[in-house]
Each structure stands twice: as structure tokens, then as C-alpha cells.
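Visitor: Model the structure of this input:
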Amino acid sequence: MAMTDTTMRAVQFDRAGGPEVLQLRDVPVPAPAAGQVLVRVHAASVNPRDVMSRRTRFGRFPRGTGMDYAGEVVEAGPGGAGDLRPGQPVWGYFGPVRTATGAAADYLVVGREQVAAAPAGLDAVSAAALPTVGTTALQALRDHLRLRPGHRLLVVGAAGGVGGVTVQLGRAMGAHVTAVAGASNADFCRELGADRVLDYDSAEPDGLEPRFDALVDCHGAAPRRYQRLLRRGGRGVEIAVRAFPFALRSWLVGPRVGLLISRPRRRDMEELAGYVDRGALRPVVEQVYPLTAVQDAHRAVESGHARGKRVLDLTR
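Guide: Sure, this is the predicted structure:
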């Protein structure tokens, strides 16, 4: 695929603040260096960590936004891209944005560990909804909680982006899944594979039996309240998405509930693709926006009310 464009659209901001600081600009198309791949972005999702980054005053400006994406390979830097070829559908996740462009741009340069072949059968919008929340849920269940078949898993905030994937992966790994969500999302959580759904407002967690082997707290609203439900030797993890001193958060959640900050790894993207291809994992997209409506997408994520992901469609 010949590279002909020299400029591209990219969302940037020059100062920390609300969604209004996000601006759509024309900037030069980046060139991949050795060990990098240039990707044409077709879709990118908006995450709570994008909101947190937008509010952060530290770091250089202008700064981009958007951590996960789906698109196609344009070209590789010197040395090639291994098994990735021009025109191949790919997806990926590269962590918090500290540079002038992020995934909310027509083109993106990423390292080879931050990009993988996209699952077969998913369109770009659907694929873009999974990388960040998928790798977060996978690393929580597989690496931190060491989930095994027959374990009893409690997912707090089960209707959101990470929570919905955690429910699905927990079920696929053979766990009995109890979801905690709002009453209006009970049926939705069951559709994702939850064996039992508890209402945030009416559930009495202290009286629940039996005790759980694993806990994933996607909200961090009341970590000690749910930690008491872990059996002796059980493990828990809180998903870190808020601007809060990590050392203090680790102390607050207690000795058996760790703090998870996910890391992009290509092998995790490949493992997620396998779950999708086997029909064990599906993306949940709540709303799709054109790139010009990026401020609206950030406002929606900032509201804290979610059933799945908000995704930017760069082809519109």
C-alpha cells in the first residue's frame, strides 16, 4: 500500500481541562522508525483513563488522546514488521498517551508489541472497543487472580467496559460469575454470562454466602465492603482508572486486594483474539461517534454511566 498522505486529522489539547480543550487539527503523518508500524486508524475507543489523562496538568503539550484502536497496516519502519503486512487488519493498545498524537488520529505509529492481527469477523468499530478493557480483564483474571475452573468470581461494576469483558472471560475460564450492577443492567449482565446478578442498591454483600475465590472491583467504590466476601486465601484486584495516589490506594484496598494498571502486550492481544474467534468474547459498543464529536464522547465517558464502550469511527 503506497503512502500518499502527508497530513492527517488528530485530536490534541494544549492544556488540562474539560472536554472543551480537545481540538481537531491537521498535523503531519508520522513516519515509523525501526521496530515500529504505521497504522491507518479506522476506529478508536474512549476510556476513563483518557479522561484522567486529559485532566492531568503534568507532561508536555500539545498532547493527543486515545489508547486503543483498530485499523490496517500501512508500512513498517526499517527492519520490517515480522508477520504483519500492508493492508492487514490490526488492533492494539499502547497505554496512556504522553505524545502529541494518540489513537484519535487518522494515522498512528506504534511499536510491534502494541499491535496484533485483529480478530476475524469483527468490523473496526467493534474491534476498537476491546483492546484496553480486554487486556485489563485478561491480566486481572489470568495473572493477578489466577482464576481456575470452578472458582467463584465476584465482579463489581459488571456492566461497564472492563466489567462486561471480565464477566465474559470469567465464564469462558470456567468460573461461577456473580455480577454487581445497577438494576437496569441485570438482564444485560446475564446475557454476558453472569450466573447471578446483584443490585448495587439492594444487595447486602456482608450476608452473601459462599465466600468468593476472586474479586474484580471495576469501580473501587467500597473495596473493603467487598473484600470481606473473599474466602480465606482468596484474591482481589481493583482496576486503576482514577487520579489517586497509588500508594495510598494500595493501602486502602487492603492486603488481599491489589491495584491493577494494565500493560500492553502483543501476546495478550493474540489471546483475546482467540476468545473472540471462538465466540467466547464479544465487544459491547454503547454508542459510536464521528471524530468531530470527540468532545461529546468524552462527556459521555466522564458521566460514569456506561453499558459497554464509546467508540470513535474515523471513517465517518
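Visitor: Going by C-alpha atoms from here, please, whenever you check contacts or count neighbours.
Guide: Noted.
Visitor: Residue 137 and residue 76, how far apart?
Guide: 30 Å (Cα to Cα, to the nearest Å).
Visitor: correct me, but residue 27 touches residue 8?
Guide: Yes: using Cα atoms under 8 Å, residue 27 is in contact with residue 8, at 5.5 Å.
Visitor: residues touching residue 79, list them.
Guide: 34, 35 (Cα atoms under 8 Å, 6 or more residues apart in numbering).
Visitor: any idea which element it lies in?
Guide: Here residue 79 is covered by no helix or strand, with elements defined by DSSP states H and E.
Visitor: One more sequence to fold, the one below, so I can look at both together:
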Amino acid sequence: MKAIVQDRYGSPDVLRFGEVDKPVVGDHEVLVRVRAAAVNARDWHLMRGDPYVARLVLGLTRPKERIRGTDFAGVVETVGRDVTRLRPGDEVFGEADGAFAEYVCASQDVVGAKPSNLTFEQAAAVPLAGNTALMGLRDLGRVRPGQRVLVNGASGGVGTFAVQIAKAFGAEVTGVCSTKNADLVRSLGADHVIDYTREDFTRNEPRYDVVFDLVGNRSLAECRRALTPSGTLVLSGGGVSEGGSLFGPMGLIIKGQALSRFAGRQRLLVLTAEPKRENLAALTELVERGDVSPVVDRTYPLGEAAEAIRYLEVEHARAKVVVTV
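Guide: Model (predicted):
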């Protein structure tokens, strides 16, 4: 099958479009013929081997997982002998390593039925970013109707979902983004938009019940200043950054964990989003109800996946970038 393969760390130039063996389905897995796959900051970090400390797990000198890509949408081709929920021909979406390929194997526990009102390209944009937004706001932020929620990085892949999900939960939402993305964030339902090139959300009124920081460009002290006395700061590691680093976004996360015990009534929480079929079902309900709609910035054919990642890395794409297969 055709796939985007990587044999060493580096820029998008290390990615090649080539032939690899078709994956063999395991007992608890499904083999999916991929129709579309989304690009995430995670793909950029894996490609670069950034932060360097992550190479202890990813592979010291070269990536253990050679095929890039995580989010996918497609059609079930084959199911393992212990799979009972899915069958060949089902349209599905989910997360699994190796999604930039014609076929991908995934555990049945991280695959869900594709929302009926989305194209494959739209559905591929949902899993990782949508799950991150859902867990950050529902599970950690515990967002309730009437609360004030601020999303820092509102025009990004996760941010565009976070704005919509917070609104669906009944919150008064403020989105922080650049001038060029202000109209997009408003169109997603944000009640207020702060242009970070003109205003500093950490110095403005009002204070927020939940601050969901998806950028990591402000100190913890500054972010806490934007909270109510009993507010919650949810850290999600930051987005794409330039150049390699030893700890990268993990540095802020470690600091957040260390300082959380001294935060008094405020809550400082670090999000570790894990794929779950139940969360895909919750996202599907929000999508089919019309509360959430994925925003796709650009699409690229599979053979140009390296350019898709380059666009995400260099141009700081808004919303989602999708690869079609």
C-alpha cells in the first residue's frame, strides 16, 4: 500500500511517499481503508523528534513508528475475530498511529461510527482535536451553564472545537486569536474575541471561571491572574513551536503540576487526552445535533502530506488541515 514513511528525524523533507506492507489486523482490531486523515501538531513533533526527551520513548535515533498520521476516517475493510461492534463496510473515524496511508489498523476501542452529517474529510478532523477539547472542558474544566470560559488559541485545531463545545455547555465564551482569525472565532459562536496583538487577556476584566490554554505562551502566574479566585486553569501543552528543545511543552506541564499544590482555591490542571470510543460517541452526538462543526482550512492529497505538515508548521494554519486518500 501507499503511505507516508519516515526513517529519520527532521524537517518535512524526511517524509517520503512510498510502498509499505499492508497492516495485518489483530484480534481486537479493525482494518480501515482510509479516505481522509487529519494533520496535528503531534505529527509535527513526532516528525522532528521534539522534545528531545520524548525520543526515549519514540526512538533514540529514528522513530519506531515509521508511518506518520493519527486521525483518520474511512471504511472498515476487515475485522479481527474478537470484534463484535463493527463489520466490513461500516463508515468509521478514530485515532491510530500510521493514518497517512491507504490502510490503518486500529483497536476497536478507539474507533467510532462516522457522524452521518459529515464528509470523510470533515470527520477525519474531529478525533484528536475534538477529544482534547472535550476532555479539557468537560472532564477537567467541569464547564457549567453561565460560566465564563476563555480559550487561548481559539482559531487552532483544538481551539475551534473548544469554542463550540464550551458554547454547547452553556458557557459565555471568549476566544483569544490573531486579527485575521477574529471573524472565524466569532462565527463559531464566541461571545467575545480578544485580539492578542492588541490586548492582553491576563490584564483585562472580567476574570474567568475556566481558562483553557492551548498555546503555552503565557506564564502560569499571568494565566492565574485571569482566573476568578476559585477558577480553573487547564493546560494542554501548547501548539507547534519553532526549533527543537529538550523538554518543549512538557516544561510548562511539569511546572504546572509542581505549582498546582500552592494554588489555593484555584485549580491548575494538566490535560492528557487519551482516545476513547465513548468520547467519539459524545462528539458525534454534538456534531449530529448541530452544536459542533469541524472547520477545515486546507486539504492535500496523500502524496503531498509533507507539504501539509510544512503548512501547519510554518504558516500556523487555522483550524484543521486534512490529507485525502
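Visitor: What lines up with residue 217 of structure 2 in structure 1?
Guide: Taking TM-score structural alignment, residue 217 of structure 2 has residue 221 as its aligned residue in structure 1.
Visitor: how would you label its match: helix, strand or coil?
Guide: On the three-state scheme (DSSP: H, G, I helix; E, B strand; the rest coil), residue 221 of structure 1 is labelled coil.
Visitor: what about it, distance to residue 238 of structure 1?
Guide: Here residue 221 of structure 1 is placed at a distance of 10 Å from residue 238 of structure 1 (Cα to Cα).
Visitor: okay, those two: which has more neighbours?
Guide: residue 238 (23 against 12; other Cα atoms under 10 Å).
Visitor: Map residue 154 of structure 1 across to structure 2 for me.
Guide: Under TM-score structural alignment, residue 154 of structure 1 pairs with residue 150 in structure 2.
Visitor: number of nearby residues for its match?
Guide: For residue 150 of structure 2, the count of nearby residues is 31 (other Cα under 10 Å).
Visitor: Kindly report the same for residue 295 of structure 2.
Guide: 20.
Visitor: Alignment lookup: it to structure 1.
Guide: Matched by TM-score structural alignment, residue 295 of structure 2 corresponds to residue 284 in structure 1.
Visitor: thought the match of residue 154 of structure 1 was touching residue 171?
Guide: No: at 9.7 Å, residue 150 of structure 2 and residue 171 do not qualify as touching, with contact defined as Cα under 8 Å.
Visitor: Which neighbours do these two have in common?
Guide: With contacts defined as Cα under 8 Å, 6+ apart, no residue is shared by residue 150 of structure 2 and residue 171.
Visitor: can you map out the helices along the stretch 201-325 of structure 2?
Guide: Assigned by DSSP state H, counting those that start in this stretch, the helices in the stretch 201-325 of structure 2 fall at 220-225, 250-259, 277-288, 305-315.
Visitor: Out of those, which is closest to residue 83 of structure 2?
Guide: helix 277-288 (13.7 Å; Cα to Cα).
Visitor: from the middle of its chain, how far away would that closest one be?
Guide: With Cα atoms, centre = their mean, to the nearest Å as the basis, helix 277-288 of structure 2 stands 15 Å off its chain's centre.
Visitor: quick one: buried residues of that helix?
Guide: Burial within helix 277-288 of structure 2, assessed by neighbour count using 16 or more other Cα atoms under 10 Å, is assigned to 277, 279, 280, 281, 283, 284, 286, 287.
Visitor: Fine, thanks again, bye for now.
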